[in-house]
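Visitor: Let's see this in three dimensions:
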Amino acid sequence: MTGGKKAQRARPHRKALQLLQRINRRHVKLAVAGTLAITSLSLQPVRNALDQIRSSGELHLVGVSSPGTFFQQDGHIHGLQYELARQFANELGVKLVVDPVESPQRVLHAIRRNQAQLALTGITAEDPRLKRLRVSDPVIEVRQQLVQRNDQIPPASLQDLGGRVIGVMAGTAEASHLKSQLRGVDGVKLVELRQGQTLDLLSLLDEGRIDFVAVNSQDFDAFRPLFPALRDSLSLDRTDGVSWVFLKSQDQSLYQAAQDFLARKQADGTLQRLTDFYSNGNVFDSYGARSFSRDIAKRLPRYQGDFEKQSRAQGLDWRLLAAISYQESKWNPDAVSPTGVRGLMMLTSSTAAAMGVKDRTHAGESIQGGTAYFKQIHDKVPASVPEPDRTWMALAAYNMGPGHMIQARKLTKRLKGDPDSWLDVSRNLRQLAQENRRRGKPAPDVGQALHYVQQVRRYYDAIALNTSVQREATRVAALDFDISTTTALR
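Guide: As a prediction, this is how the structure comes out:
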């Protein structure tokens, strides 16, 4: 009995010991597993920024929607900087996601907080605000210049600016350069705009509140359709670059990939072709800007309702339809060409008949017929072609015939280009014309087609600019700026 009681008393102790042993074994297993997991993670390579973008499938871009960067119209985006960034994203095998913001300050805020991987600021690479960020090689070159009103006598030199008031955005490269150049000019005053944009500076000049504005050539070229009373003035003899902007960190993988991409696009001529396509050329010189401004004010309101009606019916941007009509007839319903096309949309008699137009000089009928015809052509462009390439190809086909565009896309594919890219297809149009002539086939008028697409694009953007930008007098009157004389800066 005694031995049995001892044995019974010993059992709880053995059970406790066995429990402790099991717990210890479990802890050992957990510890070993944790160690192995940590070791495994440490052996895996750390993904850099470029790998993370490829893994996510998206490249996030933040920028100011403006003529100098990209346009957002009717749900589509186009513009030199956008086209280039889209090509970069395509090379990375990812989708470009665009986040438009209101000002360069918001762009810089977003990129510094890593809310986007690529920034389009629209400001020059030497701008002091970019000092703590990583800046690419220039995408485009711009020159610094003064802008004045048409009714002013142009200055022959900086010395002629004494007693004049010059506006510039505060804290910019233009402001810094201007101050250094004007130190020897007595009495000149600087208006440094602390808030707002180039548009506001040009508005101050247009209203006669200041005498000159210092801007880069790209900005003035882009906004010129809004300001027919302004013109180029004295050059400030300085060339700067507009660049892509990235967060500055030890990880340079994305930045280096962008640098390599831009170098290749510079070498193969892509940058120059994009710059040429998105420039306004001399379309909006002093005469052209005045003529366009007059037509926007007096002629467009007569027909805008018809453009908007057909826009709703066919699902096309009314401003694009208006741009086609302006290129065709300058919104003149009685326009007639030597070849017999006539009306607002300059329809041939056969096209008019096919579209049910009985009177080509009737504005509403002409717009209806021209829109229906363009819609047919636009719908025939393959679904694989993205916007805005789809619109550019449709415009070329509208001008030179859909058959030539089909041939051009086939030729581009044969030459290892991208048949869905207008930039690639347009580059091969001249070769198509040469091959057709050699074979005795009808050849497209390439020069006319390329000019037509570019002109419609210019008018499209100018109409969008005029109808979307509001220059409120009360807002401009309340702008925050400093006025200082250069004599105080010595």
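Visitor: from here on, contacts and neighbour counts on C-alpha atoms
Guide: OK.
Visitor: who touches stretch 357-371?
Guide: With Cα atoms under 8 Å, 6 or more residues apart in numbering as the test, stretch 357-371 has contacts from 303, 306-307, 310, 314, 321, 333-334, 342-347, 351-352, 355-356.
Visitor: Give me the contacts around stretch 336-346.
Guide: Stretch 336-346 is contacted from outside by 324-326, 328-335, 347-349, 360-363, 366-367, 370, using Cα under 8 Å, 6+ apart.
Visitor: same check, this time on stretch 271-291
Guide: With contacts defined as Cα under 8 Å, 6+ apart, stretch 271-291 is touched by 79-80, 84, 139-140, 221-222, 224-231, 265-266, 292, 423, 454, 458.
Visitor: this one as well, want them side by side:
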Amino acid sequence: MRLTLLLPLLLLSGCDLQKSHLDRVQDNDELVVLTRNSATTYYQGPFGPTGLEYDLAKGFAEFLGVKLRLVTPDTLSDILDDIQSGRGDVAAAGLTITEERKRILNFGPAYQHITPQLVYRSGHRAPGNIEDLAGTLEVVAQSSHAEKLRQLQKSYPELTFLENPELESEELLYLVWEQVIDYTVADSNEISINRRFYPELRVAFDISAPEPLAWAFPPGEDLSLLNKAREYFDKLNRSGRLEQLLDHYYGYVSNFDYVGTRRYMKHIKERLPPFRKWFEEAGKETGEDWRLLAAMGYQESHWNPKAVSPTGVRGIMMLTQKTMQHLGINKSRHNAQASIEGGALYLTNIKKKLPERIKDPDRTWLALAAYNVGFGHLEDARILAQEAGANPDKWADVKKFLPLLSQKKWYKKTRYGYARGREPVRYVENIRSYYDILVWLTDKDKLPTEVSPAFKIDTPAL
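Guide: This next block holds a predicted model:
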């Protein structure tokens, strides 16, 4: 009798073991994707989860008819170990196909080609080649960059470098910008994204020819899920969807121009006049200084009503359709007057969510940061500041903690997780500078403008 009861269980167990990878995913109704938090892969943006890898993985889960579960291991090494051990169905983390990795993993079709490049900071002598390096070169541990440098050491035995097991490429670029290290190697797509925030970063030379990025799958002969991924990417290619996604995240970056003071002042004369009346009207309705709203509009879109960002926000004030509807504005986001009205109301609503004890100008600077990075991420930074003994109600303190949201050591402790925390710091400081120039110009021309008490300060923007 006992053997009779055990037999069906053994048969069921055996059947489960014989199921293909694809069958197991569909039976579990879940696709487990290993990825990493970065601007080029996946992160929680102001309007929800975003990133190229996120969009691709979400699309694949929908293609399979299952739910998506994202897992973000601590390091690149952990991602590679986990997918090799089968602790995930696919690794979608901007992985370069290399010879070393092909020996231990299966790879899907290439969806993007990037070029690994050596990066330094302007103001330092530009190295022309590997032999010109004179300083600290640091790369992500177990990365394709480390593998490439080990290959180069065969031809250049004097080449030395460090492998950092804790920081991501984005963080190493920041260290180069801060002049903590002299060089790093990063992929061309990561450089394109991050040079907007660190304009002094420069590319010295390419480390190799362009290389393909692809998803990694567990090793073995079961290619059922991988073959399904091939079908999915083939569909994306044929439909033009893949090209749209790449353009969505990287197309605008190729035209990036670091706008200086002269260009800004030129745009004040040439671009601002048609929109000034609407900035003034929005200022009167909300109690905000119209020049602050105009400075926001310039930071967001350079006063371009047709602007579209990689996250899908549109218009002069870069709002989502959902935000416009929530504000009760049922007009196109490309309608300049509607966008300006929406941006002003949205900023005012954020201010209302902040504790009443926070006074201007800090209240405004914190609200601007939340407008850019999301209210939840701002609150995470304020909590980190408070826990460290800093003042969570002062912008001068909070802006020191926002950048920590891009570091694993810190964002793992927060509710809303990873954010490109340095971006809102630059965002706020840029707006302060743009605002100061507008105040100076309007005062110079003695135009009838009224300055909010929040901005009657004698010190310049830092």
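Visitor: Which members of the contacts of stretch 271-291 of structure 1 are positioned in strands?
Guide: Cross-referencing the contacts of stretch 271-291 of structure 1 against strands under DSSP state E gives Val139, Ile140, Leu230, Arg231.
Visitor: Of the contacts of stretch 357-371 of structure 1, keep whichever come out buried.
Guide: Buried subset of the contacts of stretch 357-371 of structure 1 (neighbour count, 16 or more other Cα atoms under 10 Å): 303, 306-307, 310, 314, 321, 333, 342-347, 352, 355.
Visitor: ok, so of these, who is nearest Leu465 of structure 1?
Guide: Closest approach between these and Leu465 of structure 1, by Cα to Cα: Leu321, at 15.1 Å.
Visitor: Please name the residues that touch that closest one.
Guide: If you count contacts by Cα under 8 Å, 6+ apart, then Leu321 of structure 1 has Phe307, Ser311, Thr371 around it.
Visitor: Return the subset of those residues lying in helices.
Guide: Among the contacts of Leu321 of structure 1, DSSP state H puts Phe307, Ser311, Thr371 in helices.
Visitor: Tell me, how many residues neighbour the last one?
Guide: This means Thr371 of structure 1. Thr371 of structure 1 has 26 neighbouring residues, counting by other Cα atoms under 10 Å.
Visitor: hmm, back to that, mind putting the ones in helices among the contacts of Leu321 of structure 1 into JSON lines with distance to Ala33 of structure 1?
Guide: JSON lines is the format used below for those (distance: Cα to Cα, whole Å):
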{"residue": "Phe307", "distance to Ala33 of structure 1": "70"}
{"residue": "Ser311", "distance to Ala33 of structure 1": "65"}
{"residue": "Thr371", "distance to Ala33 of structure 1": "69"}
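Visitor: how about the strands of structure 1, start to end?
Guide: Using DSSP E, strands in structure 1 cover 58-64, 71-73, 76-78, 95-101, 118-120, 134-149, 165-169, 189-193, 212-216, 230-246, 481-485.
Visitor: Out of these, flag the one nearest Lys380 of structure 1.
Guide: strand 76-78 (18.6 Å).
Visitor: residues in structure 2 matched by the closest one, start to end?
Guide: Counting by TM-score structural alignment, strand 76-78 of structure 1 lines up with residues 48-50 of structure 2.
Visitor: quick one: buried residues of that stretch?
Guide: Buried, per 16+ other Cα under 10 Å, within stretch 48-50 of structure 2: Thr50.
Visitor: Give me the buried entries from the ones in strands among the contacts of stretch 271-291 of structure 1.
Guide: Using 16+ other Cα under 10 Å, the buried ones in these are Val139, Ile140, Leu230, Arg231.
Visitor: The third one maps to what in structure 2?
Guide: Under the alignment defined by TM-score structural alignment, Leu230 of structure 1 is paired with Leu201 of structure 2.
Visitor: so what corresponds to Val176 of structure 2 in structure 1?
Guide: Aligned partner of Val176 of structure 2 by TM-score structural alignment: Leu205.
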